[in-house]
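**Q** need a structure here:
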Amino acid sequence: MDEIKEKWNVLEWRNIYRGVLMGVSNIIPGVSAGTIALVLGIYDQLIVSISDFFSAKWRQTLGFLVPLGIGIVGAIVAFGGLITWLLTNHEQPTQFFFLGLIIGVIPLLFKQSDMKEKFTIAHYSVLGVTGILIGFLGFMNPDAAAVVHELTLLNGVWFFVAGWIASMSLLLPGISGALVLILFGVYYTAMSAISTLDFAVISVIGAGVVVGFVVSSKFIKYLLNHFPYMTYAAIIGLLLGSLIIVYPGFSAGPAAIFPSIITFIAGTATAILLGARNTNV
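**A** As a prediction, the model looks like this:
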């Protein structure tokens, strides 16, 4: 009993609120949960923990991952409808908040990567190419509005692959899981499955996410350990490219502009303050 209590106390309960922020971001097209992890100062620990969870060290990761997972899953279930409503009725201010959040975290990445001292022409080339490739996604407008209600072998495989690729949004800042699902034509089906508790569709997409975690986390951990500056260059490029995806444009009139300016300032300030706080912890 004492051992159980000790393990229970080891759980990092503040990761629940971190998970909530990551979960909310992951259901917004263009916004990456990995970006939120960077803002919160837990990105490196997240990659290591997910990678180690699928190894003999899995028990050591539970204190970090269990509360984080509770927050992420809880936020997706609880706020899926709210986020859909905000994006439908107040898209511009909502997107400008996340635009500010991304811009606010970029200076922190410049500092962490020691960009001025360590980056060479090769690093800047990777940064530029990555940013351009991600930015091109912003000009793609696939028809993902159709909702699939009947699960078949063919669309089941497609959902699994979409979940696999979308799982990288938790691991790579700048890549949005929701955007990946849109590009695969699965986003509205996934949101409908969450709201109606369609466990068949949720299970297939979720299985893809889990498999994606196993493969991607170990690969990214390897890159961070062996090519840290090149990896940081790619991450910065991902974030810069995602600005094009998140930017919603400006609607005329003070009723649209003023709230967007306020949310943009709030997003930027949130990223800077949280980044500074978590860097000093």
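**Q** contacts and neighbour counts: CA atoms only from here.
**A** OK.
**Q** Quick check, central residue of the protein?
**A** residue 33 (1.9 Å; C-alpha atoms, centre = their mean).
**Q** ok, that one - contacts?
**A** 21, 22, 23, 25, 26, 169, 170, 171, 173, 176 (C-alpha atoms under 8 Å, 6 or more residues apart in numbering).
**Q** out of these, which are inside helices?
**A** Under the assignment DSSP state H, the contacts of residue 33 contribute 21, 22, 23, 25, 26 to helices.
**Q** Second chain to compare with the first, below:
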Amino acid sequence: MAPLPLKVLRTLIDFIRGALIGIVEIIPGVSGGTVALIIGVYERIIDSAGEFVRGIVHLVLDPPRGRGLATVKHHFRQVAWPLLVPLAIGMILGLLTAAAIVAPIVENHPVQSRAFFAGLILIALWVPARMVGGRWTWREWALAIPSAALAFWFTGLPTGNMSDPSLFLVAVAGAFAVCALAIPGMSGSFILLVMGLYEPTLAAVNDRDFGYLGVLLAGMAVGFALFVRTLQWLLKHHRRVSLAIMTGLMAGSLRALWPWQSESGLAQPPGSDAWLTLLWFVIGALVVTATLVVESWLVRRRIANGVAVIPS
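**A** The predicted structure follows:
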């Protein structure tokens, strides 16, 4: 059998990457931004999203002022469409699959699931820590430690549930959740859980409630448009600082993945299933280690990164 062309293989890889992000976004406590960092697409997503937002702003403002569409086209050309399109399709399909399959597994086996994801994220801390570049100074530690404490406090907040939320609250929750999605270590699903909207949102996805989902997506679009340019600027001008904070947020968020918890999210001592739980923790650590090794191999083979490695 002839090998797949490089562009086809790259598209397939990006589709799988998107599916992974979509799957974990349905699980409270697990950050899609973290997975994007692990699989090597985080900064390209943020850069492309920033250019897309600029293009939309100019599309709205420039024609009425007689400025034409030249600036709009410039920004849209900077978007990594060959990456974002398969990534977005994979995310949508992964999210729908997770809502129907993965979420029930997590609900029926919460202790083992949290242990698995805790092992995954603990090893994944190496990704943003390495991306800081060089030896960490006192400044990086001074930012990472309070960030970890903030995430630790936030993930310890009690959760709730609303049976009939207002659409305004749904839009606000979407705006906050998408900001968390863009930050490694902060889970958009956990934001919804804290605001009492996780179960209604999951039900809306499974029931195809397009009215609810449309309002949620509108809130997400507004929140992302307001937030992504700030994040892009920070990564460009304060890269070490930003990545150190992300590392701290990821570390602190591990509190949400302590395997033994009460229904309200309070930590409890280990149970009689400690050894089985430890096994799932190790499996999670091995999975992300294997992912990082494969990603490194693919980059060396010049087939993983469409813009940086393979010309589009």
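**Q** re the thing from before, let me know the closest of the ones in helices among the contacts of residue 33 of structure 1 to residue 276 of structure 1.
**A** Closest to residue 276 of structure 1 out of those is residue 21 (17.2 Å), distances taken as C-alpha to C-alpha.
**Q** any idea what residue 94 of structure 1 aligns with in structure 2?
**A** Using TM-score structural alignment, the partner of residue 94 of structure 1 in structure 2 is residue 113.
**Q** Check how far the helix or strand that match falls within sits from its aligned residues in structure 1, on average.
**A** Using DSSP states H and E, residue 113 of structure 2 maps to helix 110-124. Mean deviation of helix 110-124 of structure 2 relative to structure 1 after superposition (mean C-alpha distance after the TM-score superposition for structure 1): 0.9 Å.
**Q** Okay, the residue nearest to residue 146 of structure 2 when sequence neighbours are not counted and residue 150 of structure 2: tell me how far apart.
**A** Spatial nearest neighbour of residue 146 of structure 2, excluding adjacent residues (C-alpha to C-alpha, 6 or more residues apart in numbering): residue 248 at 7.4 Å. Between residue 248 of structure 2 and residue 150 of structure 2 the computed distance is 9 Å (C-alpha to C-alpha, to the nearest Å).
**Q** gap between the match of residue 94 of structure 1 and residue 219 of structure 2?
**A** As judged by C-alpha to C-alpha, residue 113 of structure 2 and residue 219 of structure 2 stand 30 Å apart.
**Q** higher neighbour count, those two?
**A** Comparing residue 113 of structure 2 with residue 219 by other C-alpha atoms under 10 Å, the one with more neighbours is residue 219, at 24 against 21.
**Q** Does the more buried one belong to a helix, a strand or coil?
**A** helix (DSSP: H, G, I helix; E, B strand; the rest coil).
**Q** What's it aligned with over in structure 1?
**A** By TM-score structural alignment, residue 219 of structure 2 lines up with residue 208.
**Q** what does residue 84 of structure 2 give?
**A** Checking TM-score structural alignment: residue 84 of structure 2 goes with residue 65.
**Q** How about residue 280 of structure 2?
**A** Under TM-score structural alignment, residue 280 of structure 2 pairs with residue 263 in structure 1.
**Q** That match: what's it in contact with?
**A** Going by C-alpha under 8 Å, 6+ apart, residue 263 of structure 1 touches 93, 94, 96, 97, 100.
**Q** hang on, the earlier thing: neighbours around the match of residue 84 of structure 2, how many?
**A** 22.
**Q** That one: what's its closest spatial neighbour, skipping adjacent residues?
**A** Using C-alpha to C-alpha, 6+ apart, the nearest residue to residue 65 of structure 1 is residue 49, at 7.1 Å.
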